[in-house]
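J.: Quick one, fold the following:
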Amino acid sequence: MSLAVNLLDRLPRALHSLATPPPGLGWNHAQLIDLLPDQGRSLRQAAVLVGLVDRGAGPQVLLTRRTEALRLHAGQISFPGGRIEDSDASPIAAALREADEEIGLRAPLAEPLGYLDPFVTITGFHVYPVVARVDAAFVPHIDPSEVAEAFETPLEFLLDPANARTFEVEYRGGKRTLIEFLYGDHRIWGATAAMLVNFRERLERT
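T.: The predicted structure follows:
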C-alpha cells in the first residue's frame, strides 16, 4: 500500500502536535548558516499551509505559482503562506490567514493536522509548515498581485523518492545541492521541494 493511500492513518504519528510550534532553529539551519543574515540570529518568522485535498484518485497537494512581480521568490512554486504578523495568534493562524488572502481558502474549509519540521530560507525566514486537510469543495480565488496560478499535484507523486531529483548550483562561492520535482509544466524546487522531502521522511519514520 502506498504512503498516499494510508496517509491519514499515519499522519498523527508523523507530524508535530498542533498544541505548540515545534522548537529548534530549523532542520536545515546548519547547512545554510554561512548564507543567513547575521548568521541566522535574526530570522523573520513565517508560516505556510501544506494543504491536502482529498480527491477520488488520492490526496492532492495544493500549490501556487508566485507572480513575476514579487520581490522575493518571484515566479516560483510555493505553498500559500508568508510572514507571521503581530496580530496572528500562532503560526497556524498565520498560515490560514495567508491562504485566505492568497487563494481564497476560508478557514472552515481547512482543518490543521500538525506541523512539519521548521525550515529556514536563504532569504532570512524561519518557516513553520502547517499540514492541513482541505475540503474537496474548495475552489481557488487567487489574489493576482501575489499568485499567478493555484494548482494541485498528486501527493503520491511527491512522496516517491524517484521523483525528487537533485542538482547542484554555484551560489556565493560554494556548490549547493538542491531538490526539484518536475510535474507537467511545473518545476517545484528550493524550499518547497525540501519541505516535501521532509514530509516524506517523517512519514517514512512512522
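J.: switch to C-alpha atoms for all contacts and neighbour counts from now on
T.: Noted.
J.: immediately after whichever strand or helix holds Leu96, which helix or strand?
T.: Per DSSP states H and E: Leu96 is located in helix 91-103. Next helix or strand after helix 91-103 toward the C-terminus (DSSP H and E): strand 110-115.
J.: circling back: the helix holding Leu96 versus strand 110-115: what angle between them?
T.: 130 degrees (axes from the mean of the first three to the mean of the last three CA atoms, to 10 degrees).
J.: For the comparison step, fold the sequence that follows:
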Amino acid sequence: MHFDYYTTASVDFISLDEATFRSIIQHPDLTVTSEERVLNAILLWCMQAKELYGWEVVDELMIYSTPELHFGERLQLVNDLLPFVRFPLLPYALLKKLEKSNMSRKISIFDHLVKEAINYVESGLARPENEQNVRFQHRRSSFKELQYICDGDSNGVLYFAGTSYGEHQWVNPILAKVNVSLFSLS
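T.: Model (predicted):
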C-alpha cells in the first residue's frame, strides 16, 4: 500500500531479501502512482544502490560499462523481475526514451518489454489475448483525492503532498517530483 513512499524515502528497501522483494513486486494489490516507480525500485534493488536515483542514472552508468558490472550477482534477477513492470501503462513518450536507452541496448529482456509495450500502445487496441495478461492491467493507485479549503491552509492539498501525507517536513512537491493535478469544480 505504501510502495511509493518506502521506495523513494530511503534505500532501506534494498536490504530486503529476494523472496520478500519479489513478493512485494508481484503482489496483486501493489499500490503505486506510476509503473516508473516499480522500474526504479527493481533497478535500485538489483544494483544494491547506496542512494536513491531513477532509471536515468542507471542508464547513464551503462554508457561505458556493462550490466554485469552494475548488477553483479543480481543480474539474473533483473531478467526475472523486469517483467513485473507493467511497461504498457507507462506514458508513450517515456517508452520512446526507454527504447533509445543504453539499458535497452544492453539488456535484452528490457528491450523486448519496451518494444512490446510500444507496439501495444501504438496498436491502440486491447488484443483479446492480452486482456487476461496482468502486465496490461492497471494497478491500484496511491493517488489521494483532497479538497482545497482556503489560501494559506497548512493542511491543504499542497501541504499534504509536500509532506508525504504528513510524514516529514514540507518540501515543494514540484522539486520533489511529486505529480500534483489540481482542478476546479466551479
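J.: Can you give me the TM-score here?
T.: Once superposed, the chains reach a TM-score of 0.26 (TM-score structural alignment, normalised by the length of structure 2), with 89 aligned residues with a CA RMSD of 6.0 Å.
J.: What helices and strands are in contact with the helix holding Leu96 of structure 1?
T.: Identification of packing neighbours for helix 91-103 of structure 1 by 3 or more CA pairs under 8 Å, 6 or more residues apart in numbering; DSSP states H and E yields strand 44-55, strand 81-83, strand 125-134, strand 147-154.
J.: TSV for the ones you listed, including mean neighbour count and distance to His186 of structure 1?
T.: Output for these, formatted as TSV (neighbours: other CA atoms under 10 Å; distance: least, CA to CA, whole Å):
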stretch	mean neighbour count	distance to His186 of structure 1
strand 44-55	22	17
strand 81-83	22	19
strand 125-134	25	21
strand 147-154	18	10
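J.: Out of those, which is closest to Ala93 of structure 1?
T.: Closest to Ala93 of structure 1 of those, according to CA to CA: strand 44-55, at 8.8 Å.
J.: what inclination does the closest one have with respect to strand 110-115?
T.: Using the same axes, to 10 degrees, the inter-axis angle of strand 44-55 of structure 1 relative to strand 110-115 is 120 degrees.
J.: quick one: what helix or strand has Arg187 of structure 1 in it?
T.: With DSSP H and E as criterion, Arg187 of structure 1 is part of strand 186-189.
J.: repeat for Leu113 of structure 2
T.: Using DSSP H and E, Leu113 of structure 2 falls in helix 108-123.
J.: Around Val169 of structure 1, count how many other residues there are.
T.: Close neighbours of Val169 of structure 1, defined as other CA atoms under 10 Å, add up to 10.
J.: tally of neighbours for Arg165 of structure 1?
T.: With other CA under 10 Å as criterion, Arg165 of structure 1 counts 13.
J.: Double-check it against Ile179; I have them as touching.
T.: Yes. Using CA atoms under 8 Å, Arg165 of structure 1 is in contact with Ile179, at 5.5 Å.
J.: List the buried residues in stretch 180-188 of structure 1.
T.: 180-181, 188 (16 or more other CA atoms under 10 Å).
J.: okay, now Gly162 of structure 2: neighbour count?
T.: Using other CA under 10 Å, Gly162 of structure 2 has 23 neighbouring residues.
J.: ugh, wrong one, Gly58 of structure 1
T.: The number of residues packed near Gly58 of structure 1 is 15, by other CA under 10 Å.
J.: now Glu60 of structure 2
T.: 13.
J.: Give me the three-state assignment for it.
T.: Here Glu60 of structure 2 is recorded as helix under DSSP: H, G, I helix; E, B strand; the rest coil.
J.: correct me, but it touches Asn102?
T.: Yes. Counting by CA under 8 Å, Glu60 of structure 2 does reach Asn102; the two are 7.4 Å apart.
J.: Distance of Leu32 of structure 1 relative to Ile179 of structure 1?
T.: Distance, Leu32 of structure 1 to Ile179 of structure 1, using CA to CA, to the nearest Å: 15 Å.
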